[in-house]
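> Please work out how this folds:
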Amino acid sequence: MDPEGERPQICNVTPFQQIVASCTGAILTSLMVTPLDVVKIRLQAQSNQFYKGKCFVYNNGLMDHLCICEEEGNKAWYKKPGYFRGTLDAFLKIIRNEGIKSLWSGLPPTLVMAVPATVIYFTCYDQLTALLKSKLGENESHIPIVAGIVARFGAVTVISPLELIRTKMQSKRFSYKELHQFVTKKVSKDGWISLWTGWTPTLLRDVPFSAMYWYNYELLKKWLCEKSGLYEPTFMINFTSGALSGSFAAVVTLPFDVVKTQKQTQLWMYESHKISMPMSTWAIMKNIVAKNGFSGLFTGLTPRLIKIAPACAIMISTYEFGKAFFQKKNTQKQQ
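Model prediction:
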């Protein structure tokens, strides 16, 4: 606040600065959350062995990766031997026996795909929010919902064909020429729309998540600022708001996450072994409920929360910190 108690003038950041801030947040989130999932997968492999040809979904807080078990021995990071008594014990033994780099196994695919997707998502959200506020007014409460939905819809749609290509590449080693032939053949056979296979379950999970996340995040941030007597949110307010809003959205959208996981693994089995056509999203949901009851749609709630809460908190607080840094620089330049 200035001496008269008026609202301070904020110098907006440029789209390029938003891209840099979101890119930094995505990289930092990947670096900090990946070890949690590596440890989780190693603990799972210990109690339920991953055999050759089996696939599983690995998520590092930013995006899913379909991992294929190709190693018969113990060379693959998800099959290395060792008995762990718990999460902390696994952390310590992996570092001691395999080196600290093992905690970031599987990171490169994230940096190639998840970082651009996150940059598109966050930059679009901020640009849309600014546009809607200029048209509808600063205090319109539904702006975060609309901006979150549109931004996520766009990011999922852009990345979806790359997800399909990556899934195919993981089924066996492909040269760029073979990959081009696969895409050309698929388009000529099933049309361009076939490149968006798996788009629906991803959208059903990510779009409601985004709408709830941004609405609750903006609400919590405003409430915590008022409680603290602050005009601008601190790093901890952004961190706390991100963790809480991410946790809530993760619980509500978990059924669609369960369906997406099954859809991804089915798609890989079909593409690589031609074993049965992938089931529809609705058919998968009915199948899960029939086998395991309604609670089956909420399988893996705790691991998802352990991953999503810190990932959302780190991403948004880093992003907001980056924007605040650029705002300060821009203000100094203007003065």
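> hey, let's count contacts and neighbours off CA atoms from now on
Noted.
> now the strands for this structure?
Remark: strands assigned in the chain by DSSP state E are 55-59, 64-68.
> would you turn these into TSV with distance to Ser188?
Shown next, in TSV, are these (distance: least, Cα to Cα, whole Å):
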stretch	distance to Ser188
strand 55-59	28
strand 64-68	26
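> Now show me the structure for the sequence below, then we'll compare the two:
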Amino acid sequence: MRCHIATAVTVRTDAPRNPLRVVLKSITNPLSDGLNLAEHLIAGAVASGAAVASMHPMDTIKTVVQAANKPTVKLGTFSALSTTLRQGGLPALYKGVGISLGGQVPAGAIKFAAFETLTQFVANITGNKNTGPIVDFSCGALAFLACSVVLVPAELMKQRLQAGMYPAFTSGVKTILQTEGPKALYTGYGATLLRDVPYTMLEFGLYSQFKKIFRAVVNKSKLTPQEEITLGGIAGGCTGFITTPLDLAKTRLMTQASSGSQRQYKGVIDVLAKVAQKEGFSGLFKGSTARVAWLIPFTAVFFGVHEASKRALLNRKVTTATAAKPKTS
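Next comes the predicted model:
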């Protein structure tokens, strides 16, 4: 009599992972600073919104100065302000503020969250919380690349509205799509990358390094809000002046017509060469006064509000966790 013994082998297979659950877990898991990705996005959005809303008029003046591309038309900061107010009154200083907020708020959220995530990721891998300038500058560059897809179309529309090319946002978008096509929404993308990748590298990198140096000099682990605001403003002013020629090139490319003989500039290098030839070396720094005057308070608010938002979110978590603990008799 033969006995047939059947053996059952159970192969354990992991259930397919739910993509939504994976995304939610990555967003809600805390980073090394105690905040999760979603909270960093919120802090970045609040900081960007506060900075853009408070400093938009100065950004408008900077754009008006840079968009004046005739050698015979030399607008300074105060003359541009006077001309803008005379032509459109106070509302003219806020042209494009809606689209600027619509682009800058999500872009700022992505930029801050990307920078925080990347720097903390590197710090965890290396085991060194005090990351060096190479890490800070590199993570700043990657952070801007992450937000550029959202930022550039909004920046294009904002600058064209500020320069008076369209009466309103909707008519501007309609005109661009009808006459230039969807790709035109990314006009100046290369110039924006050329300006804002080094700008964000310097902005985030210098601010991070300034904080570390200052903490070492004064021998304390935490800075006051006033110190954070001051260091943020210094980082923004230095960065803004250095990158003015690239900002000028981006403005000229974005505010020119892009069809036929009306297209004056072919690219960033062409803008810089023609400006230097027709307007002199000083022409490359057109709008630098307005740009620095805008960026010192802008960056001070930008980083100051971001730091304050992070503290508020972290304190809220601590308070919630403490309240949830069972009381012992």
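> coming back round to it: so can I have a markdown table of the strands of the first structure showing distance to Ile284 of the first structure and mean neighbour count?
Conversion of those to a markdown table gives the following (distance: least, Cα to Cα, whole Å; neighbours: other Cα atoms under 10 Å):
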| stretch | distance to Ile284 of the first structure | mean neighbour count |
| --- | --- | --- |
| strand 55-59 | 17 | 19 |
| strand 64-68 | 18 | 19 |
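> Select, out of these, the one closest to Cys312 of the first structure.
With Cα to Cα as the measure, strand 55-59 is the member of the strands of the first structure nearest Cys312 of the first structure (13.3 Å).
> Would you tell me which helix is longest in the second structure?
helix 288-324 (DSSP state H).
> buried ones in that helix?
288-310, 313-314 (16 or more other Cα atoms under 10 Å).
> Stretch 95-111 of the second structure now?
In stretch 95-111 of the second structure, counting by 16+ other Cα under 10 Å, buried: 95-97, 99-111.
> gap between it and the chain center?
9 Å (Cα atoms, centre = their mean, to the nearest Å).
> nearest residue to Ala45 of the second structure other than its sequence neighbours?
Ala109 (4.4 Å; Cα to Cα, 6 or more residues apart in numbering).
> so what corresponds to the one you found in the first structure?
Under the alignment by TM-score structural alignment, Ala109 of the second structure pairs with Val119 in the first structure.
> How about the contacts made by its match?
Applying Cα atoms under 8 Å, 6 or more residues apart in numbering to Val119 of the first structure gives the contacts Ile19, Ser22, Cys23, Ala26.
> Present those as JSON lines; the columns should include distance to Lys260 of the first structure and neighbour count.
Shown next, in JSON lines, are those (distance: Cα to Cα, whole Å; neighbours: other Cα atoms under 10 Å):
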{"residue": "Ile19", "distance to Lys260 of the first structure": "28", "neighbour count": "22"}
{"residue": "Ser22", "distance to Lys260 of the first structure": "25", "neighbour count": "27"}
{"residue": "Cys23", "distance to Lys260 of the first structure": "26", "neighbour count": "26"}
{"residue": "Ala26", "distance to Lys260 of the first structure": "22", "neighbour count": "28"}
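> Could you provide those in JSON lines, with additional columns for distance to Ser272 of the first structure?
Putting these into JSON lines (distance: Cα to Cα, whole Å) gives the following:
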{"residue": "Ile19", "distance to Ser272 of the first structure": "36"}
{"residue": "Ser22", "distance to Ser272 of the first structure": "35"}
{"residue": "Cys23", "distance to Ser272 of the first structure": "33"}
{"residue": "Ala26", "distance to Ser272 of the first structure": "31"}
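> what's the spacing between the residue nearest to Ala45 of the second structure and Ser288 of the second structure?
From Ala109 of the second structure across to Ser288 of the second structure, the span is 27 Å (Cα to Cα, to the nearest Å).
> Same question for Ala216 of the second structure.
Distance from Ala216 of the second structure to Ser288 of the second structure, by Cα to Cα: 32 Å.
> Distance-wise, check Trp268 of the first structure relative to Ile145 of the first structure.
Note on Trp268 of the first structure: its distance to Ile145 of the first structure, by Cα to Cα, is 33 Å.
> Can you tell me the residue that sits opposite Lys278 of the second structure in the first structure?
Going residue by residue (TM-score structural alignment), Lys278 of the second structure aligns to Lys291.
> er, Ala293 of the second structure actually
Mapped onto the first structure by TM-score structural alignment, Ala293 of the second structure lines up with Ile306.
> Likewise for Ala45 of the second structure?
When the first structure is aligned by TM-score structural alignment, Ala45 of the second structure is paired with Cys23.
> Next, the contact list for that match, please.
Val115, Pro116, Thr118, Val119.
> How about Thr87 of the first structure?
Counting by Cα under 8 Å, 6+ apart, Thr87 of the first structure touches Val39, Lys40, Leu43.
> The first one: neighbour count?
Put plainly, it is Val39 of the first structure. 23 (other Cα atoms under 10 Å).
> Can you tell me how far it is from Val156 of the first structure?
Val39 of the first structure is 28 Å from Val156 of the first structure, by Cα to Cα.
> same thing with the last one?
Using Cα to Cα, one gets 30 Å for the distance from Leu43 of the first structure to Val156 of the first structure.
> do the same with the second one
Taken as Cα to Cα, the spacing of Lys40 of the first structure relative to Val156 of the first structure amounts to 26 Å.
> now Asn74 of the first structure
For Asn74 of the first structure, the distance to Val156 of the first structure - Cα to Cα - is 35 Å.
> again, but for Val187 of the first structure
20 Å.
> what does Glu98 of the first structure give?
Taken as Cα to Cα, the span from Glu98 of the first structure to Val156 of the first structure is 36 Å.
> Those two - which one has more neighbours?
Val156 (21 against 12).
> what does that one align to in the second structure?
Under TM-score structural alignment, Val156 of the first structure pairs with Ser148 in the second structure.
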